[in-house]
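Q: Turn this into a structure:
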Amino acid sequence: MSDLITRGMILLDLEANDKNEVIQKLSKVIESQGRLIALEGFLEQVNKREETFPTSIGFNVAIPHGKCDSVRKAALAFARLKNEVKWSEDENAKYVFLIGVSEKEAGNKHLQILAQLSRNIMKEEFRERLEQSESIEEILSILSFDEIA
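A: Sure, this is the predicted structure:
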């Protein structure tokens, strides 16, 4: 997991008015780290997925994702929002993990990331650590391979 997320892909206390703004800000963070070939193509895929089925999974967590050729290198960006935003008809999100993978990595890599995140999100201790962390370094440590494996 450590090659997927860097210090520059973590946003703490992010202010956003809605899920589209969260997705856009996280996508720009991934782009700024050289992980995207085309920001607009990636955003289009992520938004298309959200329209089909919102990616909120409970526990105030959402895991939007895009699988497309606009991704140069697999990436995971994380935002802890200052205030919850409405993510789906009946769920809000405060913790958002944005996954980007290329088409050629879509199968195994995408599913592996989702599985590892999902297992940890089910753990109350993991969610509490995300909430209580005071620095990007702490979040990076929580999301490191050793913590997620």
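Q: okay, CA-based contacts and neighbour counts for the rest of this
A: Noted.
Q: Mind jotting down where the strands sit in the chain?
A: 10-14, 56-58, 61-62, 65-67, 75-88, 91-101 (DSSP state E).
Q: Dump these to CSV, plus distance to residue 31 and mean neighbour count.
A: Output for the strands of the chain, formatted as CSV (distance: least, C-alpha to C-alpha, whole Å; neighbours: other C-alpha atoms under 10 Å):
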stretch, distance to residue 31, mean neighbour count
strand 10-14, 13, 18
strand 56-58, 23, 17
strand 61-62, 20, 22
strand 65-67, 13, 24
strand 75-88, 10, 21
strand 91-101, 10, 23
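Q: Grab the most central residue of this structure for me.
A: residue 97 (1.7 Å; C-alpha atoms, centre = their mean).
Q: so that residue makes contact with residue 66?
A: No: look at residue 97 against residue 66 with C-alpha atoms under 8 Å: they stay out of range, at 11.5 Å.
Q: Spatially nearest residue to residue 17, not counting backbone neighbours?
A: Excluding its sequence neighbours, the residue lying closest to residue 17 (C-alpha to C-alpha, 6 or more residues apart in numbering) is residue 85, at 6.7 Å.
Q: contacting residues around that neighbour?
A: By C-alpha atoms under 8 Å, 6 or more residues apart in numbering, the contact set of residue 85 is 16, 17, 18, 19, 92, 93, 94.
Q: Now the second one, please; I'll put the structures next to each other:
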Amino acid sequence: MEKDILLDEKLIITNLRATEQQDVLKSLFSKLHKEGCVRDSFLENILKREENFPTGLKLGKYNIAIPHTEPQFVNKSALAVTTLEKPVNFRRMDKPEEEVPVDIVIMLALKEKNDHLKVLGKIIQMFQSSQVLESLKKANNSKEIIEIIKSNL
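A: All right, here's what the predicted structure looks like:
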């Protein structure tokens, strides 16, 4: 994990109740915004980017989404994470015409342009393990989620 990227209990939501992708994105944005990590314009841009470049990944039993946008909408680098009570559909990164039911969402707010690919790569690599996905999905609180991510990134 990059040492200057904030991963904080205040940026974690376990078992979020949401029915639509926008609800999930708004909830994570609210956490990031409240902590001063992102600008007001971050939400609008993340929604727009998700329309043009979807971030859902079909991985098997549990699927993920990794929404993110450009650094100019970020004040300080952070990751906001949620596990969903019930899966929410996101369009697929690899097949945008298809949707995938997502269980875990990690929203990237990265200040440095060159961090995006590096962090995205590490997150995707971490999620290749079905054990990590299972652990995150079953985590009961923010502390557990942070421990799982820190020990696997």
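Q: What's the TM-score once they're superposed?
A: Remark: TM-score between the superposed chains equals 0.89 [TM-score structural alignment, normalised by the length of structure 1]; 142 aligned residues with a C-alpha RMSD of 1.4 Å.
Q: of the strands of structure 1, which approaches residue 140 of structure 1 most closely?
A: With C-alpha to C-alpha as the criterion, residue 140 of structure 1 lies closest to strand 10-14 of the strands of structure 1, at 7.8 Å.
Q: Onto which residues of structure 2 does the closest one map?
A: The aligned range for strand 10-14 of structure 1 in structure 2 is 12-16, by TM-score structural alignment.
Q: which of the contacts of residue 85 of structure 1 lies closest to residue 102 of structure 1?
A: For these, the nearest to residue 102 of structure 1 is residue 19 (22.5 Å; C-alpha to C-alpha).
Q: That closest one is in contact with residue 84, isn't it?
A: No: counting by C-alpha under 8 Å, residue 19 of structure 1 stays clear of residue 84, with 9.5 Å between them.
Q: Quick one: map residue 96 of structure 1 onto structure 2.
A: Per TM-score structural alignment, residue 96 of structure 1 is aligned with residue 105.
Q: what's the spacing between its match and residue 147 of structure 2?
A: 16 Å (C-alpha to C-alpha, to the nearest Å).
Q: between the lengthiest helix in structure 2 and strand 78-91, how big is the angle?
A: As assigned by DSSP state H, the longest helix anywhere in structure 2 is helix 21-34. Orientation note: helix 21-34 of structure 2 sits at an angle of 170 degrees relative to strand 78-91 (axes from the mean of the first three to the mean of the last three C-alpha atoms, to 10 degrees).
Q: With structure 1 overlaid, report how far helix 21-34 of structure 2 is off on average.
A: Superposing on structure 1 and averaging over aligned pairs (mean C-alpha distance after the TM-score superposition for structure 1), helix 21-34 of structure 2 comes out at 0.6 Å.
Q: Identify each buried residue in that helix, please.
A: 21, 22, 24, 25, 27, 28, 29, 30, 31, 32, 33 (16 or more other C-alpha atoms under 10 Å).
Q: same for that helix, what does it pack against?
A: strand 12-16, helix 41-52, strand 78-91 (3 or more C-alpha pairs under 8 Å, 6 or more residues apart in numbering; DSSP states H and E).
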